[in-house]
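Q: Compute the structure for the input listed below.
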Amino acid sequence: MKFSENWLRSHVPTNATRDELAATLTAIGLEVEGVEALGESLAGVVVARIVECAKHPEADKLQVCQVDAGNGTMLQIVCGAPNARPGLVAPLATIGTKIGDITIKAAKLRGVESNGMLCSAKELGLDADASGLLELPSDAPVGTPLADYLGLPDASFELKLTPNRADCFSVRGIAFDVAAACASHVTAFDAAPMPALNDATLPIELHAGADAPRFVGRVIEGVDAKVTTPVWMAERLRRSGVRPVSFLVDVTQYVMLELGQPMHAYDRDLLKGPVSVRVARAGETLKLLNGDTVELDPQFLVIADAGRAVGLAGIMGGEDTKVGAGTRNVFLEAAHFAPSAIIGRGRRFGLHTDAAHRFERGVDPELPRIAVEHATRLIVEIAGGAPGPVVEAVLPEHLPKPQSILLRRARLARVLGVRVDDAEVVRILTALGLSVEANGEGWNVAAPARRFDLAIEEDLVEEVARIHGYDAIPATLPGSGARLQAPSEERVGDGDARRQLVARDYLEAVNFAFVDAESLAQWQAGGGVPLANPLSADLGVMRSSLLPGLVAALARNAARQQPRVRLFELGKVFAMNASEAPIETSRIAAVACGSARGEQWGEKSRVVDFHDLKGDLDSLAALSNATLEYRQAAPSWGHPGRSAEVLRDGRSLGWIGQLHPRLQQTLGLDMEVVAFELDLESLLVRSIPVAIALSRFPSVRRDLAFVVADDVPWAAMEATVRRAAGAVLRQLRLFDRYAGRGVEPGFKSLAMGLILQEDSRTLTDREVEAVVAEVVAALQREHGAVIRG
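A: Purely as a prediction, here's the structure:
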């Protein structure tokens, strides 16, 4: 929210300096992001009129101007501004005036005398526009100090408001907080009804129920739309970050900034039949004021006349009924829309308007009539015209009802840790515009309709605390002792998992939990959970997988000349639940591309592959003493021959493998990418460690080499060996894989080491041979494996 300091002071008189005012606003929760001083050094700058212009004899881009500065004599000024012309009224810095670091002196420019300087807005520090002289209205009084004419000095304040303080999106809303904090009062506001001078009306109809429970309109006939916006209004708009457009448009902007009620002005002669608020029809189109034509659906509310939509309710008006220079009859509109009917709608079309920003957070439902009356008064006073009667349509049952909140004296003292005088509590709440009635326990407080954020007793405690001053509340440590909870040994900590992957040369990434629905569609990873109010159109659903965001981060790094990228992420994924809230699941994922190891001289470089990633995953599983099984399987995004389902104790944890070449091409990746994604809780759960004695008896190792069909996975053979060998098998190591000369095509040779041991005795050769024979027989029976000769 941006506003003029002088404008604010016109609503709340205070002796606080500018710096004190900025500090006070921040202290009460209205954070001041910036203060821009305006017109601090304009002594000697006056309003002047150019009477004559002649070409400079020695310079094509300069003009010699005769300027009337109101002192009875003409001043000769050499000027290079492209808009300098006879009759133009502009600021003139007279001799001796200091503009920035320059002091204006009489000088000769290319041989021609110049006795002052005609100024642009940028040179005066009033605006960023340096394209030409600052053009003032033609009726500006010549000779008047510019500061007096423009209401300077002034300052432009910019606040960073939290979403719950929608009432402060107006100068008058901020004034209540300043009045409370500075022990002042808010000046009375003239909202007296403007009398109707004719019978001109437009019928109003409400067809949107609770989404639009109030609509106020008024016809004003005979308006001069070509009238220039008054300087005082235009300057207040500029200092609030709004560039003046035309008077009728500027009036609605001015009222919105002053009161907080968005408004719209229609050309009455372009409206046909009754005006209504209704739900948009599927496929209905509307051309907006910005020139875009949008296709609507029933999620939108529209302002409509007899046969068409003429405005996107609460967001932007329509092009076909806008006011212009030829407008004579105006229809003013101010309505109340429920926040739920406006939230997120504009972002679907890439729109972020001041009106939507306010309606999304909540606007005082009592403001529409006041705003229409105020705008009517301004229009009639400045542009003339005859107003008709105010027409109001209202659905009382859907309007917010004021609720009384009990603020207990004892509760206030207990929460704040300090007792605030009753008189101070009453003063604070009353200055904020709340109705206060004392009772035995404390006070019954009724909040005005503009304060949507006040609903429970704690809200009132906060109001007292922030206005009384947080620095006035003593800082004391909590009296109760804190109990430290030891981490459970039945689960590996997330920090341990992170450190393990970092030790394996991965970097942690943190991605948005919101993704683009199109991205999930590319991965065929499920639809995700749609958001009712997304941050933007490309962050519209909650992710159903970590991999799309993680691979996108990998792609961005690879595109920036990073040949070797290894990333991991711990985070939540989300799935729809038909009957309850969406289901959240913790996952861990990693992605890698480029060389298996960093560049070095010790070994030949090779590309990272499935087995490198499998080794990293096995090291992670070792933290929880988990034995993982890998079963060939490929989801839609996985390479058909280089993917596996990961299991623990027969339960599926997730997937590991290489991305499908088609997906890599779609994502613009020109390198192979390997990845895994697993259920975090199932991976990190572990049994409580139990100490056991080491066997005092020697182990026996037997090495065996088998020839087996190439399509038989090692995981299946490993399971067979462990089952056949039984409890005496302590370790099983695969130490060689060979295919080529001496091995029949379509087959491979796998060499494994069996380490056997008993706890109570030394194994005999006969027992060892019996185990080996059982293993050989089981592998031949189940997989067709034969001992390699």
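
Q: Every contact and neighbour count from this point should use C-alpha atoms.
A: OK.

Q: What separation do you get for residue 259 and residue 374?
A: Separation of residue 259 from residue 374 (C-alpha to C-alpha, to the nearest Å): 9 Å.

Q: Same question for residue 122.
A: Taken as C-alpha to C-alpha, the span from residue 122 to residue 374 is 33 Å.

Q: same question, residue 191
A: 6 Å.

Q: Tell me which of the two has more neighbours.
A: residue 374 (21 against 13; other C-alpha atoms under 10 Å).

Q: Now the host helix or strand of the more buried one: buried residues?
A: Counting by DSSP states H and E, the element that carries residue 374 is helix 367-383. Residues of helix 367-383 classed as buried: 367-380, 382-383 (neighbour count, 16 or more other C-alpha atoms under 10 Å).

Q: and if you look at stretch 622-637?
A: Buried residues in stretch 622-637, counting neighbours by 16+ other C-alpha under 10 Å, are found at 623-626, 628-635, 637.

Q: In contact with the residue lying closest to residue 206 once chain neighbours are set aside: list those residues for me.
A: Once flanking residues are discounted, residue 206 sits nearest to residue 277: 5.2 Å by C-alpha to C-alpha, 6 or more residues apart in numbering. Applying C-alpha atoms under 8 Å, 6 or more residues apart in numbering, we find residue 277 in contact with 205-208, 212, 301-304, 313.

Q: Nearest to residue 475, out of the residues you listed: which one, please.
A: Set against residue 475, the nearest of the contacts of residue 277 by C-alpha to C-alpha is residue 212 (46.5 Å).

Q: one more, for comparison:
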Amino acid sequence: MKFSENWLRELVEIQADRAQLAHALTMAGLEVEELTALGEGLDGVVVAEIVAAEKHPEADRLQVCRVNAGQGELLQIVCGAPNARVGIKVPLATVGASLPGGVAIKAAKLRGVESFGMLCSAKELGVDADASGLLELPLDAPVGQPLATYLGLPDASFELKLTPNRPDCLGLVGLAHDVAALFGSHVKVPAQGAAPVSGAARRGIRLEAGKDAPRYLGRVIEGIDASARTPLWMAERLRRAGLRPISAVVDVTNYVMLELGQPMHAFDNDALDGDIVVRHAAAGETLKLLDGSEATLDGGFVVIADERKGLAVAGVMGGYDSRVTDATANVFLESAHFAPAAIMGKARKLGLHTDASHRFERGVDPALPQRALERATELLLAIVGGQAGPVLVAERPEDLPQPVPVALRRERLRRVLGVTVDDAEVARIFTALGMQVAPTADGWTVTAPSSRFDIEREEDLIEEVARIFGYDNIPTHTPAGALTLAAEPEARIGDLALREQLAARGHHEAVNLSFVSAELLARWGFADALVPLANPLSADLAVMRPSLLPGLVESLRHNRARQQERVRLFEVARVFAAGDPPVETPSLAIAACGSARAEQWGESARALDFFDLKGDLDAIIAWGGEPQRWSVHADQLPAWLHPGRGARVARDGATVGYLGALHPQLAKALDLGPDVHVLEVALEPLLDRRLPRARSVPRFPSVRRDLALDLPEAVRWSQIEQVVRDTLGGVLSQLKLFDRYSGKGVEAGRKSLAMGLILQDASRTLTDDDADRCVREAVTALEKACKARLRG
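A: This next block holds a predicted model:
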């Protein structure tokens, strides 16, 4: 927000100098980002008129001008500005003047011709950045008058860095309320009366965008003089606020936006056909905008249209074909309220950022459109003339935001601020900010004006008191209190320890954004239960990640493209699934490629495979002390896993993750090799740990029996292990698989597994008969459950 200091001082009495004002604004949360002094040190600079101009005899780009400076006789000035010509009025720095920047004006000879002064550009005077030519003044500027007096200088341009919750300060009247509260003064803005209605022109208005556009006002003004010049005072205020004057009609709408904070737009009424229709855009609808660009819209945009065509993108920018030109005789003024959610992100989606969208997406006072329309009409009638028709109103009152009273407790205010603020001062602060205050037994009930979207709860009111009362007036106390150390639960592994374990195994931690591209997720096959962002930073970051792997594999691909052949990455973070509210699940993911071991001489190089990553998982599972609760299965794999080199990870029979090589088609689509292996598993099951329990060393020896079984190829080891443990119970101390064979001597489609049964009883020594009985029971159970055959 940029504005003229002199303009602000007209709206509110400020008993402070410029530096004090800047400090007060910053300390109240309205940070002064830049402060530029304008027009200081212009003594000796006057309004002058060029009455004659001839080519310099010795220089092609110079002219010898005769200038009337109101001193009785004409002055001779040598000038090189391209726009120097007879009849214009420009600033003249007379001999003896000193311009901003330390330039002293003296009589001089330029290429043999005497010059008694200097005709100036806006940049040379320090009032603007334009250095393309002389600063041209209106033709009615009084010759000989000091330029500072004529332009209302000196002045200063303030630029505020406003937080998104203070859209009310994007207009000078709203800002004036804060300044009045800070300095204990009053806003000097008169009530806005209704402009005289002398015309009868009307146009129907239909609201078809629902709650996105609940209020729309318009007015036809006929018979204007579109070529009328913007008054100097208005043009200067616009220029000092960072806006270039364009035309009287456009300048008035911009001026009202700066003054009140309400964006407005003017259409050429003769270019409109039938009623004004406020509706949602059709998918693929196009509209040529004021800047000449072609906007392609979708159903999320609100469009101002007539019966045949779109006229403007609501809250963003007007259309090119209905713009006001020098030939415009009749205008249709619009002043509307749009829901912030309907405008948020729309300008950015079109590659734009406009003053209107900047205000509407933060929230504009829904009560402002009527006041702004009357103010703009008043200014237009005074500048361009014409006859104003009646105000045309269409609104949906049920969709307009309504101020809600908020309670503030006196004791709560004291506790949060650490200081007691007098009741009278609290009431004064809220009243000066335009709020309605009603005392209660334990504090106040405060109703914020409709312009204050940020006042929703008690803490918001406490913040208002603190910033106006002054943070400097709130004492600083060192917080007191005893800190207690939380004991780490033994039944849980810390995620930091998990990270350290993975780092010790050669993996590097990655931190990726929580949002990803919908296109990337489509490649992976993630289409269900996605959480889209309402206001994404860009199209590539439009969806909350349902898995850590797409982002992690992109990081792997990025490293691999930079000559890193052996990559080991892991990430511990949350994934998101659709719900009300969306479901967040902590997860662990690993992505790895390249050789299994770093380059060395101790062993031969080999490529990373499924079992390397499974070894990492087993090492983490072993930490929990209950590996028997975990299993891997080769069924029900997601589409992004290799069907023959992937596995489903389960805990207590419930699926908690997946492990394996990427599907070849996905690896090809991502421009990756076939050696990329990934793992993703829910984090919480990994962090559970069995509490350690002390027990005595077994007094009785163990017995080992080895078995060789012939089984179908499809039978998994986890299934065999479960059957044996269920059959033998506590007698089975360990079960070890030590050999696997298929080939000669074994039927096709079957395999031979050799395993060792470690048997032990805590109460006695097992006999050979006991061991043989256990072997018979295990073999019988495996024959029934797994179609096993004992090999001889």
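
Q: what TM-score do we get after superposing?
A: Remark: TM-score between the superposed chains equals 0.85 [TM-score structural alignment, normalised by the length of structure 1]; 782 aligned residues with a C-alpha RMSD of 4.2 Å.

Q: taking the contacts of residue 277 of structure 1 one by one, which sit in strands?
A: If you go by DSSP state E, the contacts of residue 277 of structure 1 have 205-206, 301-304 in strands.

Q: From residue 157 of structure 2, how far out is residue 6 of structure 2?
A: Residue 6 of structure 2 is 9 Å from residue 157 of structure 2, by C-alpha to C-alpha.

Q: Comparing the two, which residue is more hemmed in?
A: Neighbour totals were compared for residue 6 of structure 2 and residue 157, and residue 157 leads with 22 against 15 (other C-alpha under 10 Å).

Q: so the more buried one is in which element?
A: Residue 157 of structure 2 belongs to strand 155-161 when assigned by DSSP H and E.

Q: Ok, residue 572 of structure 2 next?
A: Residue 572 of structure 2 belongs to strand 567-577, assigned by DSSP H and E.

Q: now that strand, how far from the chain's geometric center?
A: Centroid displacement of strand 567-577 of structure 2 relative to its chain, using C-alpha atoms, centre = their mean, to the nearest Å, is 23 Å.

Q: and it, how far from structure 1 on average?
A: Its aligned residues in structure 1 lie a mean 2.5 Å from strand 567-577 of structure 2 after superposition (mean C-alpha distance after the TM-score superposition for structure 1).

Q: with structure 1 superposed, average distance for the very next helix or strand once past that strand?
A: Using DSSP H and E, the helix or strand that follows strand 567-577 of structure 2 in sequence is strand 583-593. By mean C-alpha distance after the TM-score superposition for structure 1, the fitted strand 583-593 of structure 2 averages 2.1 Å away from its aligned residues in structure 1.

Q: looking at structure 1, where would I find the counterpart of strand 583-593 of structure 2?
A: Aligned by TM-score structural alignment, strand 583-593 of structure 2 falls on residues 583-593 of structure 1.

Q: I'd like the distance from the matching stretch to the chain centre, please.
A: 24 Å.

Q: Show me what counts as buried in that stretch.
A: Result for stretch 583-593 of structure 1 [16+ other C-alpha under 10 Å]: buried residues 587-593.

Q: And stretch 141-158 of structure 1, by the same measure?
A: Neighbour-count burial for stretch 141-158 of structure 1 [16+ other C-alpha under 10 Å]: 141-147, 150, 152, 154-158.

Q: can you list contacts of whichever strand or helix holds residue 234 of structure 2?
A: Assessed by DSSP H and E, residue 234 of structure 2 sits inside helix 232-240. Under the criterion C-alpha under 8 Å, 6+ apart, residues 2-4, 7, 128, 138, 151, 156-157, 244-245, 251, 254-255 lie in contact with helix 232-240 of structure 2.

Q: Next: stretch 497-512 of structure 2.
A: Residues external to stretch 497-512 of structure 2 that are found in contact with it (C-alpha under 8 Å, 6+ apart): 551-552, 555, 568-572, 616, 620.

Q: end to end, how far does it reach?
A: End-to-end distance for stretch 497-512 of structure 2, by C-alpha to C-alpha: 20 Å.

Q: now it: how far from the chain's centre is it?
A: 30 Å.

Q: Would you check the span in structure 1 matched by it?
A: In the comparison with structure 1, stretch 497-512 of structure 2 aligns to the range 496-511 (TM-score structural alignment).

Q: who wins for neighbours among the contacts of helix 232-240 of structure 2?
A: residue 255 (26 neighbours).

Q: Name the nearest residue to it, ignoring sequence neighbours.
A: residue 238 (6.7 Å).

Q: And the contacts of helix 232-240 of structure 2, which is closest to residue 600 of structure 2?
A: Distances from residue 600 of structure 2 to those, taken by C-alpha to C-alpha, are shortest for residue 2, at 64.1 Å.

Q: If anything else comes up later, I'll come back, but that's it for now.
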